[in-house]
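Trainee: My questions are about this predicted structure, shown below with the sequence.
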Amino acid sequence: MAEQAQYEELARQLSAVGAVKRDMERILPSECPAGSATVLALLGRHGDMRMSRLAELLSVDLSVTSRHVAHAAARGWIERSPDPADKRSRILRLTPAGRAELAELSRRTTRLLASRLADWSDDEVGQLIRLMTRLRESFGDCRTAPAPAPVVDMTTRTPA
């Protein structure tokens, strides 16, 4: 188990990731804010889905999801069609224009990352991906209340 000072430094570094996210958001086209970009990315990755599923994946309230969807739909990037299984629900899907926008967002993001990480080796980038994936998996589903973490005495590293 890591030392307390390492966890404190990790917390500081994770807070600083906000600067990375802001830099990535600055490259988005003005007509495609981060929420819309995330909607397009999730539909691109997971395929057609109901609004409720999208809200789960976004980890936000249905009303927030609805605003993001309305913005993307108004630009012709997604379409909402009746769900054959439940006529009250809508199925969201990317349109050809949405796929084109998603491809452009991917190009922009790839260029930014390639530029910022130009002095990193392929192995270092791969290691970052593996570690970030593992970190995210360690936190599980962030949409549900976490189980209380056990209290550990950092001097002896045993449960208190």
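Mentor: Happy to help now that I have it.
Trainee: CA only for contacts and neighbour counts going forward, please
Mentor: Noted.
Trainee: so how far is the longest strand along the chain off the chain centroid?
Mentor: Determined from DSSP state E, the single longest strand within the chain is strand 86-94. Strand 86-94 has its C-alpha centroid displaced from the chain centroid by 22 Å (C-alpha atoms, centre = their mean, to the nearest Å).
Trainee: Dead centre of the protein: give me the residue that sits there.
Mentor: Taking C-alpha atoms, centre = their mean, the centroid of the chain lies closest to residue 38, which sits 6.6 Å from it.
Trainee: which residues touch the residue found closest to that one once you drop the neighbours it is linked to in the chain?
Mentor: Nearest residue to residue 38 in three dimensions, chain neighbours excluded: residue 58, at 7.8 Å (C-alpha to C-alpha, 6 or more residues apart in numbering). Counting by C-alpha atoms under 8 Å, 6 or more residues apart in numbering, residue 58 makes contact with 38-39, 65.
Trainee: Equivalent analysis for residue 90, please.
Mentor: 50-51, 80-83.
Trainee: again, only using 10 Å
Mentor: 49-52, 79-84 (C-alpha atoms under 10 Å, 6 or more residues apart in numbering).
Trainee: got another, please set it beside the one above:
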Amino acid sequence: MNNLLTLFDLIGELARRRFQIAEKHYSALRLNHTEARLLTLLHREDGKASQDTLSNMLNVDRSNAGRALKNLEAEGYIERYQSAADKRTNLVKITDKGRETVAEIEKLKEKMIQEFLGDLSEDEAGQIINLLRKVYSNEADL
């Protein structure tokens, strides 16, 4: 049981450290972690998604997503507009500036990977991925 407690604590500490590293790197682009994640998710969704979809994918409440989207819109990374099919739905579209920024985010992620995981081999990373997926499947039932 002692190893499980240590693992539980380590997972929490790693999550905090990863967040801190991401905040530090994304600040070079004048973005916070949530804004960078939103841009990346939007890009993966072919550049267009509803505000609710993005908020669900990020697992944040609508007000947090709304604030981040407002900032991204003010900086010209995205455009928001009302759905023609459903006036209650707000759609989000990435701009050219947003796409360029996603490319910069991806470069920063490579630096973060080296900083955070640089000592791991591909085989070791694969083993950890398999174990974490097993842990995640237990958590998903909650």
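Mentor: Thanks, I have it. Computed from a predicted model, the values in this text were never measured in an experiment.
Trainee: OK, contacts around the residue nearest to the centre of structure 1?
Mentor: 32, 44, 57-58, 68, 102.
Trainee: ok, those residues vs residue 18 of structure 1, which is closest?
Mentor: Proximity of the contacts of residue 38 of structure 1 to residue 18 of structure 1 (C-alpha to C-alpha) peaks at residue 58, which lies at 17.4 Å.
Trainee: measure that closest one to residue 65 of structure 1 for me?
Mentor: Noted for residue 58 of structure 1: a distance of 8 Å to residue 65 of structure 1, by C-alpha to C-alpha, to the nearest Å.
Trainee: Touching both of these two, which residues are there?
Mentor: Residues touching both residue 58 of structure 1 and residue 65 (C-alpha under 10 Å, 6+ apart) are 35, 39, 52.
Trainee: Adding distance to residue 95 of structure 1, write those out as JSON lines.
Mentor: Putting those into JSON lines (distance: C-alpha to C-alpha, whole Å) gives the following:
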{"residue": "35", "distance to residue 95 of structure 1": "17"}
{"residue": "39", "distance to residue 95 of structure 1": "13"}
{"residue": "52", "distance to residue 95 of structure 1": "19"}
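Trainee: Quick check: buried residues in the lengthiest helix in structure 1?
Mentor: The residue-count maximum for a helix in structure 1 (DSSP state H) belongs to helix 4-26. Neighbour-count burial for helix 4-26 of structure 1, with 16 or more other C-alpha atoms under 10 Å as criterion, is recorded at residue 25.
Trainee: follow-up on the earlier one: mean distance of the longest strand of structure 1 to its aligned residues in structure 2, please.
Mentor: Taken over the aligned residues, the distance from strand 86-94 of structure 1 to structure 2 averages 1.6 Å (mean C-alpha distance after the TM-score superposition for structure 1).
Trainee: Can you give me the neighbour number for the aligned residue in structure 1 for residue 85 of structure 2?
Mentor: Using TM-score structural alignment as the criterion, residue 85 of structure 2 maps onto residue 85 of structure 1. Residue 85 of structure 1 has 8 neighbouring residues, counting by other C-alpha atoms under 10 Å.
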